[in-house]
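K.L.:
sequence unknown, structure follows:
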């Protein structure tokens, strides 16, 4: 398979994983997350670092926000690692405040499958 075709296929897979990540976050879908988070996954949000198990427990709880909308994202494939830089908006349930989040998710291709190994979000209130 040539690099162009592989890159296009990888790009499509990563784009879908990014959409799944955001949808699963809003829907508290820990089951879907468990399908694409690496066993050694680490996430950082303001003031908190969580491992895979801690994050799945956190995601399973009702989300403190609604109306999560992915505004833009950019995927950069660097060999067997990919970075997804994005921006999303959401509304806090408690007070109705509109917020914006910036995030970078890191995926690695392991045994032919892309898995999320790390995530970092600047996301007030989330």
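P.N.:
Yep, that arrived. Keep in mind that this is a model prediction, so the values were computed, not measured.

K.L.:
from now on I want contacts and neighbour counts done on CA atoms only, so please keep to that.
P.N.:
Will do.

K.L.:
which non-adjacent residue is nearest residue 13?
P.N.:
For residue 13, ignoring the flanking residues on the chain, the nearest one in space by Cα to Cα, 6 or more residues apart in numbering is residue 114 at 7.9 Å.

K.L.:
who touches the helix or strand containing that neighbour?
P.N.:
Here residue 114 sits within strand 113-122, counting by DSSP states H and E. Contacts to strand 113-122, defined as Cα atoms under 8 Å, 6 or more residues apart in numbering, come from residues 13-14, 36-46, 101-109.

K.L.:
in strands, which of these fall?
P.N.:
Mapping these onto strands (DSSP state E) picks out 37-45, 101-109.

K.L.:
list only buried entries from the residues you listed.
P.N.:
37-38, 41-45, 101-108 (16 or more other Cα atoms under 10 Å).

K.L.:
use this one as the comparison:
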């Protein structure tokens, strides 16, 4: 389980950094085909729409995660965390599934 925890910790950091840096390429690598995200504006977007919105520049700066709780439930994991950034604070919950030996994000929920 330590290997999974280390891998998920790194993926969580990549995920947050990809939001800050509009890194569509990295998201394309770590999002499952069935990925969905609940946005702060209450919209629900699928993988393709999430990648499109990620490509757009964002107004927030200095984004970082804290109070991270990673729960591993076999081949499924849930990450709860808080975020802080220059313009506001928020929370997120990401769900990850191990598919063919690789962790992929299957769901996200963001609030501000």
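P.N.:
That came in fine, so what should we check first? From a predicted model like this one, the values you see are computed outputs, not experimental measurements.

K.L.:
and the residue nearest to residue 13 of structure 1, what pairs with it in structure 2?
P.N.:
Aligned by TM-score structural alignment, residue 114 of structure 1 pairs with residue 103 of structure 2.

K.L.:
for the residue most central in space within structure 2, what are its contacts?
P.N.:
Nearest to the geometric centre of structure 2 sits residue 15, at 4.6 Å (Cα atoms, centre = their mean). Listed by Cα under 8 Å, 6+ apart, the contact set of residue 15 of structure 2 reads residue 27.

K.L.:
residue in structure 1 matching it?
P.N.:
If you follow residue 15 of structure 2 across to structure 1 using TM-score structural alignment, you land on residue 21.

K.L.:
check which helix or strand that match maps to.
P.N.:
Using DSSP H and E, residue 21 of structure 1 sits within helix 3-27.

K.L.:
report the distance from that helix to the chain centre.
P.N.:
10 Å (Cα atoms, centre = their mean, to the nearest Å).

K.L.:
buried set for it?
P.N.:
Residues of helix 3-27 of structure 1 classed as buried: 10-11, 14-15, 17-18, 20-27 (neighbour count, 16+ other Cα under 10 Å).

K.L.:
CSV for these, including distance to residue 56 of structure 1?
P.N.:
Below are the buried residues of helix 3-27 of structure 1 laid out as CSV (distance: Cα to Cα, whole Å):
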residue, distance to residue 56 of structure 1
10, 25
11, 25
14, 20
15, 21
17, 16
18, 17
20, 15
21, 12
22, 14
23, 14
24, 11
25, 10
26, 13
27, 13
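
K.L.:
mean distance between the strand holding residue 114 of structure 1 and structure 2 after superposition?
P.N.:
If you overlay the two and look at strand 113-122 of structure 1, the average distance to its match in structure 2 is 0.4 Å (mean Cα distance after the TM-score superposition for structure 1).

K.L.:
let me see the contact set for residue 123 of structure 1.
P.N.:
Taking Cα under 8 Å, 6+ apart as the contact definition, residue 123 of structure 1 lies against 45-46, 99-103.

K.L.:
quick check: residue 63 of structure 1 vs residue 109 of structure 1, distance?
P.N.:
To residue 109 of structure 1, residue 63 of structure 1 is 29 Å away according to Cα to Cα, to the nearest Å.

K.L.:
what's the answer for residue 118 of structure 1, then?
P.N.:
Taking Cα to Cα as the measure, residue 118 of structure 1 falls 13 Å from residue 109 of structure 1.

K.L.:
also residue 4 of structure 1?
P.N.:
Distance, residue 4 of structure 1 to residue 109 of structure 1, by Cα to Cα: 17 Å.

K.L.:
also residue 36 of structure 1?
P.N.:
11 Å.
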